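> My questions concern the predicted model and sequence given below.
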Amino acid sequence: MRFGLHAGYWAGGPPAGMAQAVTWADGAGLDSVWTAESYGSDAFTPLAWWGAGTSRIRLATGIAQMSARTPTATAMAAMTLDHLSGGRFALGIGASGPQVVEGWYGAPYAKPLARTREYIAIVRDVLAREAPVTAPGPHYPLPIAGEVSGAVGQGKPLKANIHPLRADLPILLAAQGPKNTSLAAEIADGWLPAFLSPATDAQARELLAAGFAKRAAGTRDVSQFEVAASVPLAVAESVEAAVDLLRPHLALYAGGMGSSSHNFHREAMARLGFAEELQEVAAHYAAGDKARAAAAVPSELVREIALVGTPSDIAAQLRRWEETCVTTLVLQTDPRALPALAGVLTGS
């Protein structure tokens, strides 16, 4: 099992110590660094900035939001970063949620699975560069028809004017729901789960197997399929002290992300058997009491989906993950904590 560093997104500014952590991870032999975006910092620019000082670590978006860019714009960014990094880029994308898509990007959220199919198909056509890119739609028609309101009817099919460094640049799909998870196995080169637990490994493998059974002929062999799971990590003098450090993080995702009717993060955690407790977390968060929301996050939930405690505690907890379908553990942590885990992560 490989290890990655999750650089995430930020609010006030770049996370303290992240640039140094990326350099450390590159030298220490970690597999990858992953970025994200919500409605502030973007996912591509930090990889170009921090990645310029690295030589071997993979650079990946985890995730770039589909609604932030057209499929062709995403393919352009992916090809550019792949060239600049010498073939070290991986494209992780996801549909995000209705609150962000409709509130920030001003686009409809309906039919996320159908949109994802179209989106990935267009990105692959751009990367293949076998012919000018056309797509029937309905979500991403290329070229746009002249009868569409505002269109002048002069669009023509185009082919990327650069040759991609790799036509088979890996595309990974972020998914939390069952249908989207199977879709990742069917059409993508990897799955980006969040709030996964070793206890649900059997269910995850079933969903992936259902998608693998539908894969089209000629696609990348499933033995190369990557499961890069984002896992929160906190280092402290004890397991419980580390659990307390992560409670606000989980409260934010359970109560502060999504809308009252659509919170995919809370739904993913609820499937672990904590639905009632998470409703309480969400209620406190909605009332503006973030402290009570964090306190209501069950310790058992944190232990199931995170790595917590001393370096020795974390080394012991990793044994459960090594038996799962996960191929890469992407660690969400204070980047300044990484050197203390050097022996655990590098086997030294």
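Sure thing, it's come through.
> can we go C-alpha only for contacts and neighbour counts from here?
Will do.
> And the strands in the protein?
Using DSSP state E, the strands of the chain run over 2-8, 32-35, 58-61, 64-65, 89-94, 171-174, 190-192, 226-235, 307-309, 328-332.
> Please identify the buried residues of the fifth one?
Neighbour-count burial for strand 89-94, counted by 16 or more other C-alpha atoms under 10 Å, picks out 89-94.
> could you dump these to a markdown table with distance to residue 160?
A markdown table is the format used below for the buried residues of strand 89-94 (distance: C-alpha to C-alpha, whole Å):
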| residue | distance to residue 160 |
| --- | --- |
| 89 | 18 |
| 90 | 19 |
| 91 | 17 |
| 92 | 21 |
| 93 | 20 |
| 94 | 23 |
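> what sits against residue 160?
By C-alpha atoms under 8 Å, 6 or more residues apart in numbering, the contact set of residue 160 is 126, 129, 132.
> Look at the last one and say how many residues are nearby.
Other residues lying near residue 132 total 13 when counted by other C-alpha atoms under 10 Å.
> what's residue 286 in contact with, if anything?
Residue 286 makes contacts with 255-256, as judged by C-alpha under 8 Å, 6+ apart.
> thinking again about what came up before, which one of the strands of the chain lies nearest to residue 283?
The closest of the strands of the chain to residue 283 is strand 226-235. By C-alpha to C-alpha, the value is 23.0 Å.
> this is the other structure I want to compare:
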Amino acid sequence: MKLGLQLGYWGAKPPADGNVGIARTAESLGFDSVWTAESWGNDVFTPLAWIGAHTSKIKLGTAIAQLSARTPTACAMAALALDHLSSGRMILGLGVSGPQVVEGWYGQPFEKPLARTREYVDIVRQVLRREAPVSSAGPHYPLPYTGPGATGVGKPLRPIVHPLRADLPIYLGAEGPKNVSQTARIADGWLPVYYSPFRQEVYADQLKEARPGFEIAPLVLVNIDDDLEKALLPAKMMLAFYIGGMGSQEHNFHKNLMCRMGFEAEANKIQECFLAGRQAEAIQYVPTQFADEITLSGPKARIKERLQAWRESPVTTLLINGPRMDEATLRTLAELVL
């Protein structure tokens, strides 16, 4: 099992050194990859390029690059450029985000996310293969464009730059059963936001079509503390925010996933409290069992013991994040996992 460092997206300001120091530490400790994210603040590629310029061997992943943030060809251009500049270290993680972000921030329709994902991935792969001029019948990303306002002079183009790798790995962030099934069929890896090695049956059927070498790299919050309840608090706060507020009452994929994992009553209560402005109460309704299963929390000895369940799962990489991603924490994880 490999380790990846998930740096996420920035808050109000970027980290003092652009996360270069912690990325270098992870690289020196044998971490396989480092990942950045985007929401509606910083983009995902610029911080990754900054980190890539200050490292030499650690892989560079986007988890995730939002589909609606850029067209498929623009995304492929960024990926092939970063792959060249990093000497083949790029992993392209993609995801649809949610309707609030897609329609509220990017000003695009959210409809048919599975079909959009298929088209998007197909176009990106066409660019990376560079076998012929890139074209797509659409309807979501037609190339060349012939719709309203078109001049009629557009033609399929082949990328000027020869991509370094035609098989640059593409991972997908997916939560719903149909989305996970499609990910297993068309992608090289899967980026689950919540994964419990104690409930492998939740995704077992969806992963049956995965090809040999298919990677599974879940986000795993890590908090080492002798007090288990204290260690789980950051995870509960995160879960309350995502399940309660990261999406509308009708469209919240994180809440739906928690329901499928066996905590429907609690998920409904979390959302009810959060949307009513009672965030502290929402945190109290996050089940300790759920927060514990999807994280590595508590004393070092307990984390070492619970790692066995992850080793016995299909997971290939742990993408770690947490409230204290310092050298001591990374060194402990490298000792326990690697």
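Right, received. Where do you want to start? Computed from a predicted structure; not experimentally measured.
> about what we covered before: which one of the strands of the first structure lies nearest to residue 103 of the first structure?
Nearest to residue 103 of the first structure, of all the strands of the first structure, is strand 64-65, at 13.6 Å by C-alpha to C-alpha.
> Now tell me what touches the closest one from outside.
Applying C-alpha under 8 Å, 6+ apart, the contact partners of strand 64-65 of the first structure are 36-38, 42-44, 91-96.
> Can you add distance to residue 329 of the first structure and give those back as TSV?
As requested, the contacts of strand 64-65 of the first structure are exported to TSV (distance: C-alpha to C-alpha, whole Å):
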residue	distance to residue 329 of the first structure
36	16
37	19
38	21
42	22
43	19
44	21
91	17
92	15
93	17
94	18
95	22
96	21
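> Let me know the closest of the residues you listed to residue 14 of the first structure.
residue 42 (11.3 Å).
> for the first structure, what spans make up the helices?
Secondary structure of the first structure (DSSP state H): helices at 18-28, 45-51, 71-84, 98-103, 112-128, 178-187, 201-212, 239-251, 264-269, 275-286, 290-295, 299-305, 311-322, 342-346.
> could those be laid out in JSON lines, adding distance to residue 144 of the first structure?
Shown next, in JSON lines, are the helices of the first structure (distance: least, C-alpha to C-alpha, whole Å):
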{"stretch": "helix 18-28", "distance to residue 144 of the first structure": "41"}
{"stretch": "helix 45-51", "distance to residue 144 of the first structure": "29"}
{"stretch": "helix 71-84", "distance to residue 144 of the first structure": "13"}
{"stretch": "helix 98-103", "distance to residue 144 of the first structure": "21"}
{"stretch": "helix 112-128", "distance to residue 144 of the first structure": "14"}
{"stretch": "helix 178-187", "distance to residue 144 of the first structure": "25"}
{"stretch": "helix 201-212", "distance to residue 144 of the first structure": "31"}
{"stretch": "helix 239-251", "distance to residue 144 of the first structure": "42"}
{"stretch": "helix 264-269", "distance to residue 144 of the first structure": "32"}
{"stretch": "helix 275-286", "distance to residue 144 of the first structure": "42"}
{"stretch": "helix 290-295", "distance to residue 144 of the first structure": "46"}
{"stretch": "helix 299-305", "distance to residue 144 of the first structure": "44"}
{"stretch": "helix 311-322", "distance to residue 144 of the first structure": "46"}
{"stretch": "helix 342-346", "distance to residue 144 of the first structure": "49"}
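> Quick check: which of the ones you listed is nearest to residue 258 of the first structure?
Closest to residue 258 of the first structure of the helices of the first structure, according to C-alpha to C-alpha: helix 98-103, at 5.7 Å.
> equivalent range in the second structure for the closest one?
Aligned by TM-score structural alignment, helix 98-103 of the first structure corresponds to residues 99-104 of the second structure.
> from the chain's centre, how far out does that stretch sit?
Stretch 99-104 of the second structure has its C-alpha centroid displaced from the chain centroid by 18 Å (C-alpha atoms, centre = their mean, to the nearest Å).
> Which position in the second structure pairs with residue 33 of the first structure?
Residue correspondence to the second structure (TM-score structural alignment): residue 33 of the first structure is matched to residue 34.
> Could I get the contacting residues of that match?
Shown in contact with residue 34 of the second structure (C-alpha under 8 Å, 6+ apart): 4-7, 23, 26, 58-61.
> just residue 71 of the second structure next, same as before
residue 141.
> Looking at the contacts of residue 160 of the first structure, which one is closest to residue 270 of the first structure?
residue 126 (38.3 Å).
> That closest one corresponds to which position in the second structure?
Match for residue 126 of the first structure (TM-score structural alignment): residue 127.
> Quick check: its match touching residue 78?
No: Residue 127 of the second structure is beyond contact range of residue 78, at 11.2 Å (criterion: C-alpha atoms under 8 Å).
> between these two, who's got more neighbours?
residue 127 (29 against 15).
> against the first structure, where does stretch 240-255 of the second structure fall?
Per the alignment by TM-score structural alignment, stretch 240-255 of the second structure matches residues 251-266 in the first structure.
> Can you tell me what sits against the matching stretch?
With contact meaning C-alpha under 8 Å, 6+ apart, stretch 251-266 of the first structure is reached by 97-100, 176-177, 194-195, 278, 281-286, 290, 293-294, 297.
> Which of those residues are buried, as a ChimeraX select command?
Only the buried entries of the contacts of stretch 251-266 of the first structure go into this ChimeraX selection, using 16+ other C-alpha under 10 Å:
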select :97,98,99,100,176,177,194,195,278,281,282,283,284,285,290,293,294,297
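> ok, residue 57 of the first structure to residue 32 of the first structure distance?
Residue 57 of the first structure sits 5 Å away from residue 32 of the first structure when distances are taken as C-alpha to C-alpha, to the nearest Å.
> Show me which of these two is the more surrounded one.
Set residue 57 of the first structure next to residue 32 and count neighbours by other C-alpha under 10 Å: residue 32 wins out with 25 against 22.
> What count of nearby residues applies to residue 14 of the first structure?
By other C-alpha under 10 Å, 14 other residues sit near residue 14 of the first structure.
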